[in-house]
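Peer 1: below is the structure, and that's it, no one-letter string:
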């Protein structure tokens, strides 16, 4: 950063007024500021958890020895990724989830494919978990939980907590400078301005989408709005224009962008849905990676994409085609007309578009073409 001309101050920063920040005794003045303090792993109110040393998605990478037995709390993206990884490393893994099944925010059939893969890797899944408690007996950690009417007392060497993230709002002096915040983070408008218009925020501190690529996109919005505003205030960058994909890096991966079908219904948007399985895609068959599918939702009667899900070994790489189409206002007709190299797993995206294209051939068109071809034969 210093090579780019940035002055770097290492220390604890705190707002002392609407134009000053204190960094361990050094006062810095600013015209515009941005809060990028991120988030930390959440600690759920589980009895006994605060009495032990547990791992998070940040500290687990500091392990120097493979735990023989690993307990994982939470079957969201972090929990599933780490549970499967450590099972493949050789740990005996116990994955505890309060809800039914894993990845509760994903389509059920998509999550089920990943769940079966995780189970094949040897993970013990304890879903619908109730009355979870942690204790330590003779130096050994124990997870006590009821799952599907059966009680389990599981001794483990390490416990990973993977149940989400909490924004780092403490100790910043936000109350003193008129910046509103709550348990979800700092309150911002679509321009990423806080309730103090000269102070912006970006990343996990203010976004419900806690991904690195989202923070990067928001940083670009802040730079434009804070440093290069339109002189007449006529134009600004906005989070309203962001189309944010995400991926869960299990094997296979799940990637998604836009609305799920249930979200579209909740918004009153009627959709047509087109899916295509990977076990009918030649490259996926050749690679031995034919578990999964691509699914796309379009506004009913149109080719306008409103959301898509891919379950595949490389779903995170593949979802960008749908994302680009949505950002550029391109529909399934454009994807269907685009030549995809053969054989590739990304052909599954074109095949969903082809499935849509087949529906555009109405019965009246079929009758007309039948008569035309019969006449010209």
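Peer 2: Arrived safely, thanks for sending. The shown structure was predicted, so the numbers you read here are calculated from the model rather than taken from an experiment.

Peer 1: switch to C-alpha atoms for all contacts and neighbour counts from now on
Peer 2: Noted.

Peer 1: the spatially most central residue of the chain and residue 211: what is the separation?
Peer 2: A centroid search over the chain (CA atoms, centre = their mean) returns residue 246, at 4.1 Å, as the residue closest to the centre. In this view, residue 246 and residue 211 are 8 Å apart by CA to CA, to the nearest Å.

Peer 1: residue 95 sits in which helix or strand?
Peer 2: strand 92-96 (DSSP states H and E).

Peer 1: for that strand, packing partners?
Peer 2: Secondary-structure packing of strand 92-96 (3 or more CA pairs under 8 Å, 6 or more residues apart in numbering; DSSP states H and E): strand 69-73, helix 77-89, strand 124-126.

Peer 1: recalculate using a threshold of 10 Å.
Peer 2: strand 69-73, helix 77-89, strand 124-126, strand 129-137, strand 140-147, strand 150-156, strand 158-161 (3 or more CA pairs under 10 Å, 6 or more residues apart in numbering; DSSP states H and E).

Peer 1: next, the one to line up against it:
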């Protein structure tokens, strides 16, 4: 048995773990990085990267199908296997950044084994025992498969396997109406599959219902069947002939995708032996430190909060400041964290939704809106479906919801404003190039100030006096 002593031991080489390892080792700390599966984690291999690559292929097919601007529409000729080759190429292009070779080149000791705690101060990975001053758990999450009767005897896909499917599904049934389910539904529909989405509650339930309705209506308009309030009670069949019995009836298709949520990957870690409190994730305080073992931190999905790649990266920065620089007062917050569902149109959110803001701020809340069909660039490109809503309290944005083209890009300005406590004047004073979709943000800020300037009797009185007496 080999033994290693190190400053920081990072368990998991996904977004959060890689960010911690890279930051710590380049600042001079000794780092051991342990990964039992694929470098790059879920995001690179099964999540963000392949899904957005598939969405891009599907959008290209839809552009051909719709035509427009004097270009005749035509049925797209989709080579489904070639779209999967595109996914592989994108992954392979990005992979060197996350590779074992790169991190060894930075100075990390990389061990490609699964890790488990054998004491509060030690983990074992293969034939190596690592003792560290600090441990960072960054093992991410995997697809949750609910215990629906028949699921163990029926072939199904998850986000970890669907991208390996090289033959186009004739009829894809998706259980789960959240972001993953909706993104995959639209992508497969645009690439030529019939698609049925089964959701036990309300589809896209975590988003602003007004904006979510715009997305859902668009998907239904493209031919996707979305069934809400339909709890899956039984699954049966074989590939090519799948049936799902629900409270709203029985649905039949050729392939099945499970997209009902995520399960944190902590089962193999023997956290109890490491004196690490946990339930569905590691129990941490607002510095991301374990509440029971002060040597241990958790980032990303393992910390039990929002499950996004960019959150893992954000957590990594907090932990690096703590374990490398000793800035233990650095705390994780969520009110400035944006998220995006990459359907077409996209739906983006940061901070409070309108309902949440109304509950928190009551009469002190103002909601300003601006529609895409009043933006010149959106009109020029035929992308007029969408709107922005900004929730404002005491002159500062506390939330923004956007549905429409490039919503994921537009939300960044509001995430910055909320993160830095900026007022609406910071957005209104920003000069943006014309014509751009980004002007929607500035026009929304203008909607906040318009009544204060144009419907204000005091302002009108002052202007009258200035015009009368100014030499």
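Peer 2: Good, I have the coordinates. Quantities reported herein were computed from a predicted structural model and do not represent experimental measurements.

Peer 1: so the residue nearest to the centre of structure 1 sits right up against residue 255, yeah?
Peer 2: Yes - the criterion here is CA atoms under 10 Å, and residue 246 of structure 1 meets it with residue 255 at 5.6 Å.

Peer 1: how about the strands in the stretch 301-450 of structure 2?
Peer 2: For the stretch 301-450 of structure 2, the strands defined by DSSP state E, counting those that start in this stretch occupy 338-341, 346-351, 365-371, 387-393, 396-404.

Peer 1: which part of structure 1 lines up with the shortest one?
Peer 2: Following TM-score structural alignment, the aligned partner range for strand 338-341 of structure 2 in structure 1 is 245-248.

Peer 1: cool, and the last one?
Peer 2: Under TM-score structural alignment, the counterpart of strand 396-404 of structure 2 in structure 1 spans residues 304-312.

Peer 1: gap between that stretch and the chain center?
Peer 2: The chain centre lies 14 Å from the centre of stretch 304-312 of structure 1; the measure is CA atoms, centre = their mean, to the nearest Å.

Peer 1: all strands of the stretch 51-200 of structure 2, in order?
Peer 2: 109-111, 115-119, 122-125, 128-137, 141-143, 171-175, 194-198.

Peer 1: so where in structure 1 does the last one end up aligned?
Peer 2: The alignment of strand 194-198 of structure 2 onto structure 1 (TM-score structural alignment) spans residues 92-96.

Peer 1: how much does the matching stretch stray from structure 2?
Peer 2: Average distance, stretch 92-96 of structure 1 versus aligned residues of structure 2 after superposition (mean CA distance after the TM-score superposition for structure 1): 0.5 Å.

Peer 1: buried ones in that stretch?
Peer 2: 92, 93, 94, 95, 96 (16 or more other CA atoms under 10 Å).

Peer 1: so in structure 1, which helix runs the longest?
Peer 2: helix 212-227 (DSSP state H).

Peer 1: what range in structure 2 does it sit on?
Peer 2: Counting by TM-score structural alignment, helix 212-227 of structure 1 corresponds to 309-324 in structure 2.

Peer 1: what count of nearby residues applies to the counterpart of residue 48 of structure 1 in structure 2?
Peer 2: By TM-score structural alignment, residue 48 of structure 1 lines up with residue 150 in structure 2. Per other CA atoms under 10 Å, the neighbour tally for residue 150 of structure 2 reads 14.
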